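Chemist: need coordinates for the following:
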Amino acid sequence: MKIASSGEELIKICEEEQISLSEYAIRKEMEAKEVSREDLFAQMKYTLDAMREGATLGREKKVYSLSGLIGGDAYRLQQYSKSGKSLMGAGIVTAMAMAMSSSEVNGSMGKIVACPTAGSCGILPAVILTTGELLNKTDDELITGLFAASAIGMIIGMNATFSGAEGGCQAECGSAAAMAAGAVVELMGGTPKMSLDAAAIIFKNVLGLVCDPVAGLVEIPCAKRNVSGAINALCTADMVMAGVDSKIPFDDALSAMYKVGTSLPAELRETALGGVAVTETGLALKEKVFGKASE
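Modeler: This is a model prediction of the structure:
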């Protein structure tokens, strides 16, 4: 099977073969790993189950990170979703709670799926699982969504980076949201081009987002950026399904993300030497976690 090295090539292959993004990823993995479709789905089902576990635990009880910097917010959001007071409705607030739960579980050293990174682990699960609940999708359908996300992720990995240390948070939470938005578009019946348009819009929306973890831990502001990324992905999927396209194609948007990321000063690329990490409160929280010796 042809291997795509760009979004444009990916769309062309899918159009020529008359296949979806998920089918492209499935065929590629079957060929590369020499496994059957059934075995591949079983492996991805294990991933989906792990995602669901991480997105649920913090909503059922208050989970705190080992540092104590974050915790309990997923539970608070889940309770709020039942109040009837939300502007956006219970479904969207639940998505927020799912994203926060995975981040809190990560901080507590629980099991998560780094998709594509641990710091952005809440976005794809929240988006996929929320889509499943709102659109009554089966687990097999959600698994195809994860394969669609991986097709986009492969192109990102080839041409840019997922690393906050290299490209800022736009490369971590931005990539996760781009993958998630594209996956949802496919689950909603969109074409490969529409999925990549959604991913392009995501990158444009977060261009320049810095990576500035307080105390060097992917907790503050990372957990809340997972929430923001999940909602960004869901909103963008609806935008594209309404017929809105991206005037800047995926490959150009991805190139811009990478160039902007590598242009960021080191202080804004996961070193905890800039942004909110070096505010008065950020430094006080660092001292609380590590003590004055950390300076």
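
Chemist: C-alpha only now, for contacts and for neighbours.
Modeler: OK.

Chemist: ranges for the helices of the stretch 51-200 of the chain?
Modeler: Using DSSP state H, counting those that start in this stretch, the helices of the stretch 51-200 of the chain run over 73-81, 90-107, 123-135, 139-159, 164-167, 169-187, 192-206.

Chemist: can I get those helices in CSV including mean neighbour count and distance to residue 13?
Modeler: Below are the helices of the stretch 51-200 of the chain laid out as CSV (neighbours: other CA atoms under 10 Å; distance: least, CA to CA, whole Å):
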stretch, mean neighbour count, distance to residue 13
helix 73-81, 21, 40
helix 90-107, 29, 33
helix 123-135, 24, 25
helix 139-159, 21, 12
helix 164-167, 24, 29
helix 169-187, 32, 16
helix 192-206, 27, 10
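
Chemist: relative to residue 219, which of those helices is closest?
Modeler: helix 90-107 (6.7 Å; CA to CA).

Chemist: what is that closest one packed up against?
Modeler: helix 37-60, helix 73-81, helix 123-135, helix 222-241 (3 or more CA pairs under 8 Å, 6 or more residues apart in numbering; DSSP states H and E).

Chemist: just to revisit the earlier point, need the helices of the stretch 51-200 of the chain in a markdown table (columns: distance to residue 23).
Modeler: Below are the helices of the stretch 51-200 of the chain laid out as a markdown table (distance: least, CA to CA, whole Å):
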| stretch | distance to residue 23 |
| --- | --- |
| helix 73-81 | 34 |
| helix 90-107 | 26 |
| helix 123-135 | 17 |
| helix 139-159 | 8 |
| helix 164-167 | 29 |
| helix 169-187 | 11 |
| helix 192-206 | 11 |
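
Chemist: and the ones you listed: which comes nearest residue 16?
Modeler: Ranking the helices of the stretch 51-200 of the chain by proximity to residue 16 (CA to CA) places helix 192-206 first, at 11.7 Å.

Chemist: so what touches that closest one?
Modeler: 7, 11, 14, 20-21, 152, 170, 174-175, 177-179, 181-186, 232-233, 236-237, 240-241, 245-246, 248-251, 253-254, 257 (CA atoms under 8 Å, 6 or more residues apart in numbering).

Chemist: one more pass at 7 Å, please.
Modeler: 11, 20-21, 170, 174, 177-179, 181-183, 185-186, 236-237, 240, 245-246, 249-250, 253-254, 257 (CA atoms under 7 Å, 6 or more residues apart in numbering).

Chemist: sequence B follows; please return its structure for comparison with A:
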Amino acid sequence: MYKSLAEIIDCVTKKNIPFWKCVQKEDCIELGISEEEAFSRMQGMYEAMRSADEGYEDTLYSQSGLVGTDGKKVHDARIKGQLLCGDFIGKVMERAIKMGESNACMKRIVAAPTAGSCGVIPAVFLTIQEEKGYTDEQMTEALYVAAGIGGVIANRAFLAGAAGGCQAEIGSASSMAAGAVAYLMGGDAKVIANAAALAMKNLLGLACDPVAGLVEVPCVKRNVMGAVNAMTSADLALAGVMSRIPPDEVFDAMRAIGRAMPENIRETGLGGLAGTPTGVELREKLTGM
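Modeler: Predicted coordinates for the structure are as follows:
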């Protein structure tokens, strides 16, 4: 597994192959499988994301009752033309919240990279494919790009909220999605890396503070923020806006910030929003604690 985006960029330059292919070759070595089998597995992952999106139930609530039906509300507002962000970003928002709700309602999702951040990549990928007409093969290539970025983040920092706060979950997912969008839109390896860096920079320091310890509030709605942030970050990089701090150093900063975070805002369900009067009241009601 690559330890830096600089290594992937070096692979792209020296071997004259796409960013996704560098990631795939490393994956094949690690898993001991052929490129064909690896690609088929990754495409299956994308198909599972699509299936999860299509399987959203707009009347379903989570067991706690804290999450459910908001995806339908965003859908209805989008159809009526009420969203200031417009139809395209509206679809991204809608899909992100739907996937987060499906996770909370115990439906099948793809952890990308975690269950708590499962809505970011599918929302971005499914919507851009729908809008731009990319093939499933192109989307699978983009998923490799996302996976390569996620692998570097995991190597240099962490992906779990318990280790580094929500910046490690939503931040990583947003970074992965941003780089993948940059790839789909024709960005080179440098643009891909900078899109990932810009997305992560925007979410540095984000606390993980689930109310009652459940991956519901505010987790579901943060997927919307992560997805939209990915789109804007990709646009910036594609326009030529680069991160002044090198991408790998941005990930290192995320690690340092995560280590400095108090434990009560690292998925313990004690601080942040979970520690507000209403958050405490909900925890006592739902858990008896």
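
Chemist: out of the helices of the stretch 51-200 of the first structure, which is closest to residue 289 of the first structure?
Modeler: So among those, helix 90-107 is nearest, using CA to CA, at 13.3 Å.

Chemist: quick one, the closest one and helix 37-60 angle?
Modeler: Angle, helix 90-107 of the first structure to helix 37-60, by axes from the mean of the first three to the mean of the last three CA atoms, to 10 degrees: 90 degrees.

Chemist: identify the residue spatially nearest to whatever residue of the second structure lines up with residue 230 of the first structure, adjacent ones excluded.
Modeler: Here residue 230 of the first structure is matched to residue 227 in the second structure, going by TM-score structural alignment. Nearest non-adjacent residue to residue 227 of the second structure, counting by CA to CA, 6 or more residues apart in numbering: residue 120, 4.6 Å away.

Chemist: residue in the first structure paired with that neighbour?
Modeler: Per TM-score structural alignment, residue 120 of the second structure is aligned with residue 123.

Chemist: quick one: contacts for its match?
Modeler: 99, 176, 177, 226, 227, 229, 230.

Chemist: can you rerun that using 8 Å?
Modeler: 99, 173, 176, 177, 180, 226, 227, 229, 230.

Chemist: any idea which of the residues you listed is closest to residue 36 of the first structure?
Modeler: When the contacts of residue 123 of the first structure are compared against residue 36 of the first structure (criterion: CA to CA), the nearest one is residue 180, at 25.2 Å.

Chemist: that closest one contacts residue 130, correct?
Modeler: No: when contacts are counted by CA atoms under 8 Å, residue 180 of the first structure is not listed as touching residue 130 (11.1 Å).

Chemist: and residue 110 of the first structure, how far from residue 203 of the first structure?
Modeler: Note on residue 110 of the first structure: its distance to residue 203 of the first structure, by CA to CA, to the nearest Å, is 29 Å.

Chemist: what's the matching residue for residue 262 of the first structure over in the second structure?
Modeler: Match for residue 262 of the first structure (TM-score structural alignment): residue 259.

Chemist: and residue 167 of the second structure, what's its match in the first structure?
Modeler: Aligning on TM-score structural alignment places residue 167 of the second structure opposite residue 170 in the first structure.

Chemist: ok, now how distant is the closest residue to that match other than its chain neighbours from residue 169 of the first structure?
Modeler: Excluding its sequence neighbours, the residue lying closest to residue 170 of the first structure (CA to CA, 6+ apart) is residue 209, at 4.9 Å. Using CA to CA, residue 209 of the first structure is found at 5 Å from residue 169 of the first structure.

Chemist: what's the answer for residue 119 of the first structure, then?
Modeler: For residue 119 of the first structure, the distance to residue 169 of the first structure - CA to CA - is 9 Å.

Chemist: for residue 53 of the first structure, same thing?
Modeler: Separation of residue 53 of the first structure from residue 169 of the first structure (CA to CA) stands at 25 Å.

Chemist: please apply the same query to residue 107 of the first structure.
Modeler: Distance, residue 107 of the first structure to residue 169 of the first structure, by CA to CA: 17 Å.

Chemist: how about residue 161 of the first structure?
Modeler: Applying CA to CA to residue 161 of the first structure and residue 169 of the first structure gives a distance of 11 Å.

Chemist: ok, residue 142 of the first structure next?
Modeler: 26 Å.

Chemist: next one: residue 126 of the first structure
Modeler: 18 Å.

Chemist: what's the neighbour count on residue 12 of the first structure?
Modeler: 15 (other CA atoms under 10 Å).

Chemist: sorry, that was for residue 239 of the first structure
Modeler: When neighbours are counted by other CA under 10 Å, residue 239 of the first structure comes out with 15.

Chemist: which SSE is residue 2 of the second structure in?
Modeler: Using DSSP states H and E, residue 2 of the second structure sits within no helix or strand.

Chemist: to which residue of the first structure is it aligned?
Modeler: In the first structure, the residue matched to residue 2 of the second structure (TM-score structural alignment) is residue 4.

Chemist: my guess is its match contacts residue 13. True?
Modeler: Yes: between residue 4 of the first structure and residue 13 a contact is recorded at 7.4 Å, counting by CA under 8 Å.

Chemist: who touches both of these two?
Modeler: By CA under 8 Å, 6+ apart, no residue touches both residue 4 of the first structure and residue 13.

Chemist: which residues touch the spatially most central residue of the first structure?
Modeler: By CA atoms, centre = their mean, the mean C-alpha position of the first structure lies nearest to residue 176, the distance being 2.5 Å. Residues counted as contacts of residue 176 of the first structure (CA under 8 Å, 6+ apart) are 115, 116, 120, 121, 123, 124, 229.

Chemist: of those residues - the most surrounded one?
Modeler: residue 123 (38 neighbours).

Chemist: now do the same contact list for the nearest residue to residue 287 of the second structure once chain neighbours are set aside.
Modeler: Nearest non-adjacent residue to residue 287 of the second structure, counting by CA to CA, 6+ apart: residue 212, 7.2 Å away. Applying CA under 8 Å, 6+ apart, we find residue 212 of the second structure in contact with 269, 274, 279, 280, 282, 283, 284, 286, 287.

Chemist: just the buried subset of these, please.
Modeler: 269, 274, 279, 280, 282, 283, 286 (16 or more other CA atoms under 10 Å).
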